[in-house]
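Visitor: got a structure for you, letters missing:
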C-alpha cells in the first residue's frame, strides 16, 4: 500500500516522520513524502535543525485516491504551516471524503482542525491543542493512542514522540484492516 506522509517544507519533527516511515517500510508498504513544495523538507529535533528528506510528490498535484492512507507527523511549525496552505488542507480533507484512514501525532491535528474534520470525533494530541480540538467540535482525550471510527474512515491519533511505538503499531494495523 502507498502511504502519504504530508509535511511542510520545514518544521516536521524528525522522529515523528522517520519512525512511522520506517515502520511502514518494514511492514512492506511504500511511504511517499508529500509536501507543499518540491525539493527537500527540513526536519527538526525539537527546535534544532536535523536532517533533510527528498519530496516525492507535491500536495497540489498529489491525489488522495492514489494512496491507501495518510500519516501526518507533528512538530509545532509543521502543522502550523500546513493549515495555512489551501492545497495541503484540501489534500487532507480528500482522505476523509474518500473514507481513507488517517493517522496524526502530536501537533498534527491542527491540520485536521483546519480541514474541518474533527467534528464529532474523539482524538488525542499534544495537550496544547485540546482547546482547538474542542472548539472545532471534537472531543479531546489524554491517551497514548486513540482510534476513532466516527464517519466512513478511521482516525488514529497519538500525543507525543514517547507514544511512537504504540502509534506505529496501531496505525499500521488500522490501515491494513481498512485496505482488506
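Guide: That came through, no problem. Note that the structure is a prediction, hence the values are computed from the model and not measured.
Visitor: only C-alpha atoms for contact and neighbour calcs from this point on.
Guide: Fine.
Visitor: How much space separates residue 46 from residue 169?
Guide: 23 Å (C-alpha to C-alpha, to the nearest Å).
Visitor: which residue ranges form the helices in this protein?
Guide: 14-26, 77-82, 86-97, 109-114, 130-135, 164-179 (DSSP state H).
Visitor: Residue 60: which of the ones you listed is closest?
Guide: Nearest of the helices of the chain to residue 60, taken as C-alpha to C-alpha: helix 86-97 at 5.2 Å.
Visitor: Who are the contact partners of residue 19?
Guide: 164, 168 (C-alpha atoms under 8 Å, 6 or more residues apart in numbering).
Visitor: What separation do you get for it and residue 93?
Guide: Taken as C-alpha to C-alpha, the span from residue 19 to residue 93 is 24 Å.
Visitor: now residue 142
Guide: From residue 142 to residue 93 the distance is 24 Å (C-alpha to C-alpha).
Visitor: who's in contact with residue 132?
Guide: 110, 113.
Visitor: Quick check: chain neighbours aside, which residue is closest to the spatially most central residue of the chain?
Guide: Among the residues of the chain, the one closest to the centroid is residue 72, at 1.3 Å (C-alpha atoms, centre = their mean). Excluding the flanking residues, the one nearest residue 72 by C-alpha to C-alpha, 6 or more residues apart in numbering is residue 104, at 4.6 Å.
Visitor: Please verify my assumption that the one you found contacts residue 69.
Guide: No - using C-alpha atoms under 8 Å, residue 104 makes no contact with residue 69, being 11.2 Å away.
Visitor: Now for residue 115: which residues touch it?
Guide: Contacts of residue 115 (C-alpha under 8 Å, 6+ apart): 83, 89-90, 92-93.
Visitor: cool, and residue 117?
Guide: 93, 96.
Visitor: measure it to residue 16 for me?
Guide: 21 Å.
Visitor: Equivalent analysis for residue 162, please.
Guide: Distance from residue 162 to residue 16, by C-alpha to C-alpha: 10 Å.
Visitor: here's the one I want to compare it with:
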C-alpha cells in the first residue's frame, strides 16, 4: 500500500505516451498514494496516443519548485518525445538524479531511461526499455535485458524499468511493491 506516499510523475510539456502516464497514475491512487504531475513548465501538458494528440493534464508543480525531498518515489512515463525533451532540460535531469542521490525508488518505462542516461545514473544497473534504447543504455554502462519488467537493487536505490505499454500490469505491480517498502 502507498498510504501517505506522494509519487512524482515527471513529464515534458508535450509528448508523454498517455497510457504510460494514466495507468501508473491510477495504480498509485488505487494503492492509496498521491500522484503529482511535475513538469518543466506550469499549466498543462499534452499527452499523446503514439503520434496523435490525446488529453491534456494539469501540472501540479515544476521541477524548479520541488525536489526529490518532497516525494517518496518517481515515475518516468515514456513516449519518444517526452524523455527526449526532458533530457535536454537541466532542471528535469537534476530532479530525476535527486531521487538516486536520496536513495528513493524510481520507475521508468519505454523510452524514459533516456532521461536516466542523461542523469548519469544507469552505470552498473540492469535495466530494460523500449528495444531501440538498448545501445544507448549499454553505452552508458547499463546491462540491458529484454524483459517485461526489471527490478534492479544494485545501486543506491531500487530502479524498476519496463519495455512498453503491453508491460504496464507488471510494471505497475513492481513499482507499487517497491514504493510501498
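Guide: In hand now; what should we look at? What you see is a predicted model, and the numbers here were worked out from it, not measured in a lab.
Visitor: Let me see the TM-score of these two.
Guide: Superposed pair, TM-score by TM-score structural alignment, normalised by the length of the first structure: 0.98. Supporting alignment: 177 aligned residues with a C-alpha RMSD of 0.4 Å.
Visitor: ok, back up a step: what does the residue nearest to residue 72 of the first structure align to in the second structure?
Guide: Under the alignment (TM-score structural alignment), residue 104 of the first structure pairs with residue 108 in the second structure.
Visitor: Residue in the second structure paired with residue 54 of the first structure?
Guide: So residue 54 of the first structure corresponds to residue 58, using TM-score structural alignment.
Visitor: Can you get me a residue count around the residue nearest to its match when sequence neighbours are not counted?
Guide: In space, and not counting its chain neighbours, residue 58 of the second structure is closest to residue 44: 4.3 Å by C-alpha to C-alpha, 6+ apart. Residues lying near residue 44 of the second structure (other C-alpha atoms under 10 Å) number 17.
Visitor: what about residue 44 of the second structure, distance to residue 62 of the second structure?
Guide: Using C-alpha to C-alpha, residue 44 of the second structure is found at 11 Å from residue 62 of the second structure.
Visitor: so who does the aligned residue in the second structure for residue 153 of the first structure touch?
Guide: Structural correspondence for residue 153 of the first structure with respect to the second structure (TM-score structural alignment): residue 157. By C-alpha under 8 Å, 6+ apart, residue 157 of the second structure lies in contact with 100, 103-106.
Visitor: Farthest pair within the residues you listed?
Guide: Most distant of those, by C-alpha to C-alpha, are 103 and 106, 9.2 Å apart.
Visitor: anything in contact with each of the two?
Guide: 157-158.
Visitor: So if I had to pick from the two, which one is more boxed in?
Guide: The residue with more neighbours, out of residue 103 of the second structure and residue 106, is residue 106; 25 against 17, by other C-alpha under 10 Å.
Visitor: now that one: how far from residue 54 of the second structure?
Guide: 25 Å.
Visitor: Residue 66 of the second structure too?
Guide: Distance from residue 66 of the second structure to residue 54 of the second structure, by C-alpha to C-alpha: 27 Å.
Visitor: between the two, which one's more packed in?
Guide: residue 54 (16 against 13).
Visitor: quick one: residue 133 of the first structure from residue 123 of the first structure, how far?
Guide: 8 Å.
Visitor: make that residue 37 of the first structure, sorry
Guide: For residue 37 of the first structure relative to residue 123 of the first structure (C-alpha to C-alpha), the value is 29 Å.
Visitor: And these two? Which one has more around it.
Guide: Using other C-alpha under 10 Å, the more surrounded residue of residue 37 of the first structure and residue 123 is residue 123, with 26 against 15.
Visitor: The second structure: which residue goes with residue 10 of the first structure?
Guide: Match for residue 10 of the first structure (TM-score structural alignment): residue 14.
Visitor: And for the residue lying closest to that match once chain neighbours are set aside, the neighbour number?
Guide: Closest residue to residue 14 of the second structure apart from its sequence neighbours, by C-alpha to C-alpha, 6+ apart: residue 46 at 4.7 Å. Per other C-alpha under 10 Å, the neighbour tally for residue 46 of the second structure reads 18.
Visitor: Residue 163 of the first structure contacts residue 146, doesn't it?
Guide: No - with contact defined as C-alpha under 8 Å, residue 163 of the first structure does not reach residue 146; the gap is 10.9 Å.
Visitor: Number of residues surrounding residue 12 of the second structure?
Guide: 24.
Visitor: one step back: map the residue nearest to residue 58 of the second structure onto the first structure.
Guide: Match for residue 44 of the second structure (TM-score structural alignment): residue 40.
Visitor: Give the aligned equivalent of residue 116 of the first structure in the second structure.
Guide: Per TM-score structural alignment, residue 116 of the first structure is aligned with residue 120.
Visitor: Residue 149 of the first structure and residue 90 of the first structure, how far apart?
Guide: Taking C-alpha to C-alpha, one finds residue 149 of the first structure at 21 Å from residue 90 of the first structure.
Visitor: which residues does residue 39 of the second structure contact?
Guide: 10-13, 45, 59, 61-63, 92.
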